[in-house]
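Colleague: Only the shape, not the letters, is given here:
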């Protein structure tokens, strides 16, 4: 009996993607709820948490490379009808991320202050930023487990399950924020500490529920004994083969963003706060491309496993144009109502006016992001994982960081210069990724051949045993 209850490759992009869209939106709302509720407490608290979350985004990359490898390998194994191989990859990836998560949690808790000092954080923001980083970072291993189990469930087509759990986490987080930030129902008024505690608690409970759903939806799928028999060299090798280049690209991006954050920190608290509010708003335009990219990755992974290369090629292109159209439209709507949106967070007119200008520039920025998020996911799903890293490092550091300093600091354009640099970076990478996809070189790089050889070898062994 197949462990997979759905033929994922035959699902429409919409059927697979809309729960992912809602899930990502809920994750973003979780961050926005923290920002919105903290903004009623103080703008300084918002800036402090924003810088700490910049560090957390780098840490999450370390978990994401295993989760990305899990999504691709499980999808390709299932597409090739190798359910045993898919299960082995799943258990290895879960354990790998638990170990990595615990190590990074200890690092963040013990070395939070030196890390924040290296970020050139204004002194008045140090203590609240440190409190948030130590609590949320101390529970980083929980986020590692969430990402890995979510990847396994989504590769099986159970995107709604992940969405429902994320919804529950959001409800808990908002309620916890209300109680602990402002001291409702007789609780202590904890401010930033309250936000951090609420975030850590809601994620911990979400992890427990996701693990229960994994066992329920995929009974007998996870061969835990496989880890005891011998070191899973093949699975670790394959996960690293996909994950390390993917992590390299993400680390290059997040590293460049941290350097850019240092540039912005030198501009003062107003610039830092404006950036946090602007990013929280434009994330809702970005999430369409993220959701379409993830859904496309799962579909292409299954198609590659079944050697349906031309369908995979066309699927990426259709997804790309949908992503560009939607993200552009949403960006235009955000600029149209920019003053009202920023007024939700703050009454500071300097922040509102500067933020509105950034949203105007975002109309050019978001289509470029759509190229990267959708086409890069397609390339990874097909096994072409190194090219995005090479181009990413070149563009993120050669264009985004360099022009951010030149335009933002040297020429004095401030955040406007930063946004121009980000736009140039996204468009350059996007165009190069599309050219790579159109070249179809990825057809020679898929993991399908190795997977099918394993199946054929296994079948040959069984036939030999039967003959004997």
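Modeller: Looks like it came in fine. Remember, it's a predicted structure, so these values are computed and weren't measured experimentally.

Colleague: From here on, just use CA atoms for contacts and neighbour counts.
Modeller: Will do.

Colleague: residues in contact with residue 210?
Modeller: 146, 149-150, 161-162, 165 (CA atoms under 8 Å, 6 or more residues apart in numbering).

Colleague: again, 10 Å this time
Modeller: Applying CA atoms under 10 Å, 6 or more residues apart in numbering, one finds that residue 210 lies in contact with 145-147, 149-150, 153, 161-162, 164-166, 216.

Colleague: try this one side by side with the last:
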């Protein structure tokens, strides 16, 4: 389905709600929803790279200090992003059923939740920025750099929270292209502000503080642009529930869908920190190779992530509309497409590994380790794509807890112990970590596929759309 076909009905513009069964056509193509999401993710990723480059122009100490505290801000902002995705799933299901008034009330309740959480996190990071930077081991000038950055960027968490909420609204309404333009606009503003506040010889040259202000102000500009898109361009209405019980019901529903979606990446991020410590114990060359190759594998992962988010939106609408046959078909096609794309890109990266690593480093040892890591991508990147797309299908039909619990248990029960044993006691070094990662990704993919095949079997599939109270399944 073409993007211009995703028109909102008059009810979403504040008009009549008569004779509306679904808010717009549900036969949207996953690709038409996914490619703008990919570019949105890429623009967000590039914004971080530009910040790092600007900090490197200031000094290595500035880049290293901000890189340390950035683990905290990245974690918090990632939570807002997944909270917005959880809300988007709720909106999509309501829109698929044509429940216009209900979804408008849900928008309002979600806005309140995002404001409350954003205010709390902004205040905490602003007030305790120095303490957090100190806990990360920063001292002296490094502590000053880290505190300055964290106080400004962390203190602007409310802006990020509201941006994630509006992004979820646009995505649920099929307006992924609009969200992409918002991310592009934010990126452009950030580049201009860094040039003016940090790099321009005639400018104030505010250093780390200038980079942080550029990021915060660009995010604020992106939020204003997103608000204009939602309220003026797309004309989506927010409605305050008249009954306080509805506020509680909508809030409980949003939390039920969002909390598991937020917990899994939180534990995943913690697992990445543990993985980094294991690789650091293996050797400095392997750690450097890991950091370099992540920039490549993360880009491949963005393709799978975009497909999974597009699939989640489409399936959410189809669940609301009750179209079980199309849910199964579109999920299967997207899974196969994601595996194929990840396999092709991983193979291309592996075949280009000499050229890629020569561009990153002059060290033969680092380059050799990096080439090994890129070839190992063939063992786990296709499975990673299968995990993302299958988990999106499960979440879209209300199975929000199973993917999260499976991810947490396998990551910490299988991957981390296996990575440690294979790499250090058994002496396989970085190859041991990659083998453990392949076991982890393929095992999780298998468990999720078994679950999807079970609940989507013809004799049980009818339950997927018969959820009048909108309570997500908690069975595992």
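Modeller: Thanks, I have the structure now. Since the model is a prediction, treat every value here as computed from it, not as a measurement.

Colleague: TM-score for this pair?
Modeller: Structural agreement between the two chains, given as a TM-score (TM-score structural alignment, normalised by the length of structure 1), stands at 0.85; 451 aligned residues with a CA RMSD of 3.2 Å.

Colleague: hang on, the earlier thing: nearest to residue 11 of structure 1, of the contacts of residue 210 of structure 1?
Modeller: If you rank the contacts of residue 210 of structure 1 by distance to residue 11 of structure 1 using CA to CA, residue 153 comes first, at 15.1 Å.

Colleague: That closest one and residue 67 of structure 1: what is the separation?
Modeller: Here the distance between residue 153 of structure 1 and residue 67 of structure 1 works out to 11 Å (CA to CA, to the nearest Å).

Colleague: do residue 108 of structure 1 as well
Modeller: In this structure, residue 108 of structure 1 and residue 67 of structure 1 are separated by 21 Å, where distance is defined by CA to CA.

Colleague: Return the residue of structure 2 aligned against residue 80 of structure 1.
Modeller: Residue mapping for residue 80 of structure 1 onto structure 2 gives residue 97, with TM-score structural alignment as the criterion.

Colleague: That match is in contact with residue 466, isn't it?
Modeller: No - checked against CA atoms under 10 Å, the pair residue 97 of structure 2 and residue 466 is beyond contact range at 11.6 Å.

Colleague: and for residue 153 and residue 67 of structure 1, which residues touch both?
Modeller: Both residue 153 of structure 1 and residue 67 are in contact with residue 90, where contact means CA under 10 Å, 6+ apart.

Colleague: Among the two, which residue is more densely surrounded?
Modeller: Looking at residue 153 of structure 1 and residue 67 with other CA atoms under 10 Å, you find the greater number of neighbours at residue 67, namely 27 against 24.

Colleague: In structure 2, what sits opposite the more buried one in the alignment?
Modeller: In structure 2, the residue equivalent to residue 67 of structure 1 is residue 84, according to TM-score structural alignment.

Colleague: Enumerate every residue touching its match.
Modeller: Applying CA under 10 Å, 6+ apart, one finds that residue 84 of structure 2 lies in contact with 78, 110, 114, 161-169, 171, 254, 258, 261-262.

Colleague: hmm, which of these are common to structure 1?
Modeller: Mapping the contacts of residue 84 of structure 2 onto structure 1 (both residues aligned by TM-score structural alignment, their matches' CA atoms under 10 Å) leaves 78, 110, 114, 161-169, 254, 258 still in contact.

Colleague: Throw the residues you listed into CSV and include secondary structure, thanks.
Modeller: As requested, these are exported to CSV (DSSP: H, G, I helix; E, B strand; the rest coil):
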residue, secondary structure
78, helix
110, helix
114, helix
161, helix
162, helix
163, helix
164, helix
165, helix
166, helix
167, helix
168, helix
169, helix
254, helix
258, helix
